[in-house]
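>>> Fold the following and give me the result.
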Amino acid sequence: MTPRLRFLVFGCGAIGTYLGGSLAASGQQVVFLERASVAPAIREQGLRVQTRSVELRVASPTLVENIQQALELERYDAAILAVKSFDTLELLQSVRAVADRLPPLICFQNGVENEPLIADFLGEKRVIYGTVTTAIGRRGLGNVVVEKLRGIGVANSQERVPGLLDALNQAGLRAQSYSNGPAMKWSKMLTNLQANSSSAILDLTPGEIFAHPGLFRLEMRMLREALLVMRAQGIPVVDLPRTPVRAFTALVQAPAVLSQPLLRRALGAGRGGKMPSFHIDLHQGRGRSEVDYLNGAVVRFGLRFGVPTPVNQFLNETLLALSEGRLALETYARRPEEFLKAAPSD
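Prediction:
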């Protein structure tokens, strides 16, 4: 029988709602920690997870508004962390005083620097590497739709939280165990990098970017830089749940005459008409971007290991300037030739 575990979920964003809502609907005990500004609305309307065949509803989710309330309710087996990477440090500082009472944190965030940061606060044995390849769309507060069911990856889950993988799979999350957490996270970051920054900067769809010869070459250079940084660290590329990352990286390194039509087709099948996250954040005027935790991370690790990363640096600095209002949105919007002139040359 699947064990009944107790989960603490930090936030009811798209991933938190999907994972926590699915676990709660399957009978696991779940407490959500959410900001006071939105918690009352979620309590009133509940959580909804729309899959292809059914809509899961959690009519009365257990919500708390601070970590003290959460710890007074339960002694948790695991916590799920899926906040934006730029919120990680603030969150960790807010729980520092009760760090010894927290359960192991499964980090489902994008990027490759969150787990080491969490380990600095909680210790390495309290961090579990995680990743989500299922595509989730946010329809509203506490309301998400599964756009493409792939799965999730969890490193060393059985060792640190007995029964965790079983509980996740009972909830329909298609969880797979991975022995190499950094390889899983870096491989996921490769998929997050493709046409993400450039789509936001240029206000073009990923399909339009991959159809343009010059933009396609720039994307391949950016991804090859990331692969060289992985290689310098001895981190292998691994396939993720229903996501053939190794085949993707083989195409990245192949001649454009072969790779461009195949990658363009694969990108269209994977994303459909959905714009990448960086584009959504920039053009909704959020003023913050995770680009520094993706392209910026490639740059930082490149400096550490002696690998030049000029394209990642250009994309990171340009999108940060746009997000922070230091560069006008129309600077490169739908102007690929101007963008390519400003980009580092081969």
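
>>> CA only for contacts and neighbour counts going forward, please
Fine.

>>> ranges for the strands of the chain?
Along the chain, counting by DSSP state E, strands occupy 6-10, 29-33, 47-50, 55-58, 62-64, 78-81, 105-107, 127-132, 135-140, 143-148, 152-155, 175-178.

>>> most tightly surrounded among those strands?
strand 127-132 (a mean of 26; mean count of other C-alpha atoms under 10 Å).

>>> any idea how far Gly181 is from the spatially most central residue of the chain?
Centroid-nearest residue in the chain: Asn110, 3.0 Å away (criterion: C-alpha atoms, centre = their mean). Noted for Asn110: a distance of 13 Å to Gly181, by C-alpha to C-alpha, to the nearest Å.

>>> if I pick the residue nearest to the centre of the chain, what's in contact with it?
Lys84, Ser85, Thr131, Lys185, Lys188, Met189, Asn192, Tyr293, Leu294 (C-alpha atoms under 8 Å, 6 or more residues apart in numbering).

>>> another one to check against the first:
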Amino acid sequence: MGMNETNYIVHGAGAIGCVIAGRLASIERKVQLVARGPHLEALQSNGLEVLQDTKGHWDLKAESTPHRLDIDDRTVVLLTMKTDDTFAAIEEHSSLYADLPLVCCQNGISNEEWLAGKGYRTYGCTVMVGAEISRPGIVRHSGGYLLEVGAWPQGSDYVCNSLVNDLLRSEMNARVDERVAEGKWGKLIRNLANAYLALTDLSVQEASSDPVDRSFMADVNEEAADVLDAAKISIRMVGKRTLREQIARLREPGWWPPPGEVTDSTRSYPSTWQDLALERGKVEVDHFNGTIVRLGERHGVPTPLNRVLRDLCLDAAANLTPPGSENADSLRAAAL
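Predicted coordinates:
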């Protein structure tokens, strides 16, 4: 590692974290991992292997705690654990992380708001990458390369520039985002669909094709749009359309053929679906749909569909109910 090169720690090295770690390691950056369970054991025994849209094998130092890793004044911590795991992890290692840049490569805005409120050096990263752990130590990068990095809630500095330059060198589609909070709110809106896909056992491709599913998600997103307008929160969606324009697009009639053949290797499911399918016992939807529900309560805007998605998905996770327990009609009935 060169004298001025960043020392990256990927804390919560699951699927997304391992894709980012592999990319950074591919340009010979120092990358260390914090993981747990059988995945950690495999990383320590056999190294990290990433397949499909990222390919490679890397022997990276992996531990259950960052206290066993090499930390110096060039260390940048990429947080890639689920949101519900962030708070305890940071509090456990608060003395170690007190002065280090913490980059939230996570969905929602709860991580950044909590960290910034505690006085940590907080950065946001909007992640448009799909991945899953095929088996311990082996990750499939199923698609997406976009990573937008900025200081929280806005601005940028050398940490952002250095990370983006490294990601670009690793052939990820990265950029510095001076208004990263707006982009992360936009990604949160996309994540409102996660609970729906998990409860109905639909892939992203299947739900995007069927007008019944698109109509349901248009209504979910419209609740969110009304809430954000009432709260006067500015957001930026991925792509050229505004949120209202995307809602109108979802309402267009007819069956949309998926872009390309859908096979087991190309079919994409959100992490919430994976959480139910693997019986992990918890999901992140309270930080997606729940955020909209709480904002709606604060501003007097009803959010029945977001509420039922949050509540039923939390129940499914707690009861180890697999994907497929609901459909659009049953969810609409439950929201009445």
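
>>> Which neighbours do Asn110 and Gly181 of structure 1 have in common?
When contacts are counted by C-alpha under 8 Å, 6+ apart, the set common to Asn110 of structure 1 and Gly181 is empty.

>>> And for Arg138 of structure 1, nearest residue in space, chain neighbours not counted?
Spatial nearest neighbour of Arg138 of structure 1, excluding adjacent residues (C-alpha to C-alpha, 6 or more residues apart in numbering): Val144 at 4.5 Å.

>>> Ile152 of structure 1 now?
Nearest to Ile152 of structure 1 is Val132, by C-alpha to C-alpha, 6+ apart, at 4.4 Å.

>>> what residue of structure 2 matches up with that neighbour?
By TM-score structural alignment, Val132 of structure 1 lines up with Val127 in structure 2.

>>> That match contacts Asn173, doesn't it?
No - with contacts counted by C-alpha atoms under 8 Å, Val127 of structure 2 stays clear of Asn173, the gap being 10.3 Å.

>>> Pull up the overlap in contacts between the two.
Taking C-alpha under 8 Å, 6+ apart as the criterion, Val127 of structure 2 and Asn173 both touch Leu146, Leu147.

>>> out of everything not next to it in sequence, what's closest to the aligned partner of Pro270 of structure 2 in structure 1?
Aligning on TM-score structural alignment places Pro270 of structure 2 opposite Pro276 in structure 1. Using C-alpha to C-alpha, 6+ apart and skipping the chain neighbours, the partner closest in space to Pro276 of structure 1 is Asn196 (5.5 Å).

>>> and the gap between the one you found and Met222 of structure 1?
Distance from Asn196 of structure 1 to Met222 of structure 1, by C-alpha to C-alpha: 11 Å.

>>> residues contacting the nearest residue to Arg126 of structure 1 once chain neighbours are set aside?
Of all residues not flanking Arg126 of structure 1 in the chain, Pro104 sits nearest, at 4.3 Å (C-alpha to C-alpha, 6+ apart). Neighbouring residues of Pro104 of structure 1 by C-alpha under 8 Å, 6+ apart: Asp77, Ala78, Ala79, Lys125, Arg126, Val127, Ile128, Arg160, Val161.

>>> Please apply the same query to Ala98 of structure 2.
Tyr120, Arg121.

>>> in structure 2, which helix has the most residues?
helix 211-231 (DSSP state H).

>>> which parts of that helix are buried?
Using 16 or more other C-alpha atoms under 10 Å as the test for burial, helix 211-231 of structure 2 gives 211-228.

>>> re the thing from before, in terms of contact, does the match of Pro270 of structure 2 touch Ser199 like I think?
Yes - if you go by C-alpha under 8 Å, Pro276 of structure 1 and Ser199 touch, sitting 7.2 Å apart.

>>> List which of the contacts of Pro104 of structure 1 are still in contact in structure 2.
On the basis of both residues aligned by TM-score structural alignment, their matches' C-alpha atoms under 8 Å, what survives of those in structure 2 is Asp77, Ala78, Ala79, Arg126, Val127, Ile128, Val161.
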